[in-house]
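# just coords:
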């Protein structure tokens, strides 16, 4: 077995999982909406850095997500430990700089789904600067039309209060995680209108679950 496959359950069930459950007391609804087998795209809103960790924590399958390549190339033993941790919890290293970054990210994401795995993507592309829900970037639409994988919209709440701006340490606060019903779409990845329609429907369902005010413009990009 791949050693990173062993790190994942160890981290989730022994190291990170129990501590996060005590600290954040997640209130989870809609887990029954997640298919137990086959490719699945999880599409959460994005309020805080911790979002990518709390969603996999409560899902009964391994969840993969993209991680900045800087997380994987730190030198020395601390860097190797950090890289092993991120790979073990499902992060895939992607260089998001340069003109072909989006192509590389889409290819890496599609590869996960084509293996029948579960992949998480924040359609907003970056954290919300003010708690509102911003227009979705079309990566989620391209992924679902390219692979045929259903999209499960996810609404996170309270994660923005875990480590507010200016705070050096996380705070123990109660968070909420709501999973909506799977969405399936027809069309082809080359059809821009179909991609935009699929993306907008995913955002509409996230907004319905979260109750956030919707902003029909892209959030300003910053570190995810």
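Yep, it's here. On a predicted model such as this, the values are computed, not experimentally measured, just so you know.
# from here on, just use CA atoms for contacts and neighbour counts.
Fine.
# distance of the residue located most distally from the centre of the chain from residue 7?
Going by C-alpha atoms, centre = their mean, the residue of the chain most distant from its centre is residue 76, 28.3 Å out. Look at residue 76 and residue 7: by C-alpha to C-alpha, to the nearest Å, they are 20 Å apart.
# residues touching residue 195, list them.
138, 141, 142, 145, 187, 188, 189 (C-alpha atoms under 8 Å, 6 or more residues apart in numbering).
# can you put those residues in a markdown table and add distance to residue 57, neighbour count and secondary structure?
Shown next, in a markdown table, are those (distance: C-alpha to C-alpha, whole Å; neighbours: other C-alpha atoms under 10 Å; DSSP: H, G, I helix; E, B strand; the rest coil):
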| residue | distance to residue 57 | neighbour count | secondary structure |
| --- | --- | --- | --- |
| 138 | 26 | 18 | coil |
| 141 | 25 | 25 | helix |
| 142 | 26 | 24 | helix |
| 145 | 27 | 21 | helix |
| 187 | 32 | 16 | coil |
| 188 | 32 | 17 | coil |
| 189 | 31 | 16 | coil |
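# for comparison:
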């Protein structure tokens, strides 16, 4: 119920203020497991994605988003959970495994799972090398991958901080990608890299971003 309420309220606000252009959303299957994989340029990308896709979309998020104290903490927890975020402790050596297994569970339950293969927000608006978790998920579950691109959301909330601004936003979905030809090869690192790179190639084509063959986390640290 909270998800429906949040989507109704924010959906109305979004349509009035931003009037986003949505392309190719009909390519997302109405039922069954599907992975939505795209670029990540600002904090509110997941919100826009959830609002333009009719079916519920689930994401992995830091557990710190839902563990705040007081009224503000409770409101943030309600907001993120209602938006489809599933909190996971991503710190430490087992954080990636926990996120991967959570994504697998969501897909095996027949849901839509949103993921940003770059692993973090782009530090400069360019598209960075994808991490192979996306490949592991599609090969383990058989779920198709729908690449997508967020265009203009970085103008709405630059650096993911401050009050959102009014800007033109486009959400563009590509053709479904089927990797069943690699069935049973989810432990082959060359296959995992090939699958990931194919997804990122489609995201780059959809977004028009410059591609950097480097992990975003390393670029941010540098």
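Happy to help now that I have it. As the structure is a computational prediction, the values presented were derived from the model and not from experiment.
# what does the TM-score come to for these two?
The TM-score (TM-score structural alignment, normalised by the length of structure 2) is 0.93; 216 aligned residues with a C-alpha RMSD of 1.5 Å.
# verify the stated contact: residue 43 of structure 1 with residue 154.
Yes. In this structure, residue 43 of structure 1 is within contact of residue 154 by C-alpha atoms under 8 Å, at 5.6 Å.
# between these two, who's got more neighbours?
Neighbour count, other C-alpha atoms under 10 Å: between residue 43 of structure 1 and residue 154, residue 154 has more, with 27 against 24.
# which parts of structure 2 are helices?
Secondary structure of structure 2 by DSSP state H: the helices cover 2-17, 45-52, 70-82, 95-108, 133-141, 153-156, 189-207, 216-221.
# wait, which of these is closest to residue 31 of structure 2?
For these, proximity to residue 31 of structure 2 was assessed by C-alpha to C-alpha; helix 95-108 is nearest, at 11.2 Å.
# who wins for proximity to residue 26 of structure 2 among the helices of structure 2?
Among these, helix 45-52 comes nearest to residue 26 of structure 2, with 10.9 Å by C-alpha to C-alpha.
# just give the number of residues close to the equivalent of residue 15 of structure 2 over in structure 1.
In structure 1, the residue paired with residue 15 of structure 2 according to TM-score structural alignment is residue 21. Using other C-alpha under 10 Å, residue 21 of structure 1 has 17 neighbouring residues.
# does residue 119 of structure 1 touch residue 65 like I think?
Yes. Residue 119 of structure 1 is within contact range of residue 65, at 5.8 Å (criterion: C-alpha under 8 Å).
# any residues in contact with both of the two?
Counting by C-alpha under 8 Å, 6+ apart, the shared contacts of residue 119 of structure 1 and residue 65 are residue 109.
# quick revisit: please produce a markdown table containing the contacts of residue 195 of structure 1, extended by distance to residue 165 of structure 1.
Below are those laid out as a markdown table (distance: C-alpha to C-alpha, whole Å):
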| residue | distance to residue 165 of structure 1 |
| --- | --- |
| 138 | 28 |
| 141 | 31 |
| 142 | 33 |
| 145 | 37 |
| 187 | 41 |
| 188 | 41 |
| 189 | 38 |
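# quick one: closest of the helices of structure 2 to residue 89 of structure 2.
Among those, the nearest to residue 89 of structure 2 by C-alpha to C-alpha is helix 95-108 (5.9 Å).
# who's in contact with the closest one?
If you take C-alpha under 8 Å, 6+ apart as the criterion, helix 95-108 of structure 2 is touched by 33-35, 58-60, 88-90, 112-113, 133, 137, 140-141, 143.
# just tell me the aligned range of that helix in structure 1.
The aligned range for helix 95-108 of structure 2 is 101-114, by TM-score structural alignment.
# cool, stretch 37-54 of structure 2 as well?
Using TM-score structural alignment, stretch 37-54 of structure 2 corresponds to residues 43-60 of structure 1.
# what residues sit buried inside that stretch?
Neighbour-count burial for stretch 43-60 of structure 1, counted by 16 or more other C-alpha atoms under 10 Å, picks out 43-49, 51-58.
# go on, stretch 91-98 of structure 2?
Neighbour counts over stretch 91-98 of structure 2 (16+ other C-alpha under 10 Å) mark residue 98 as buried.
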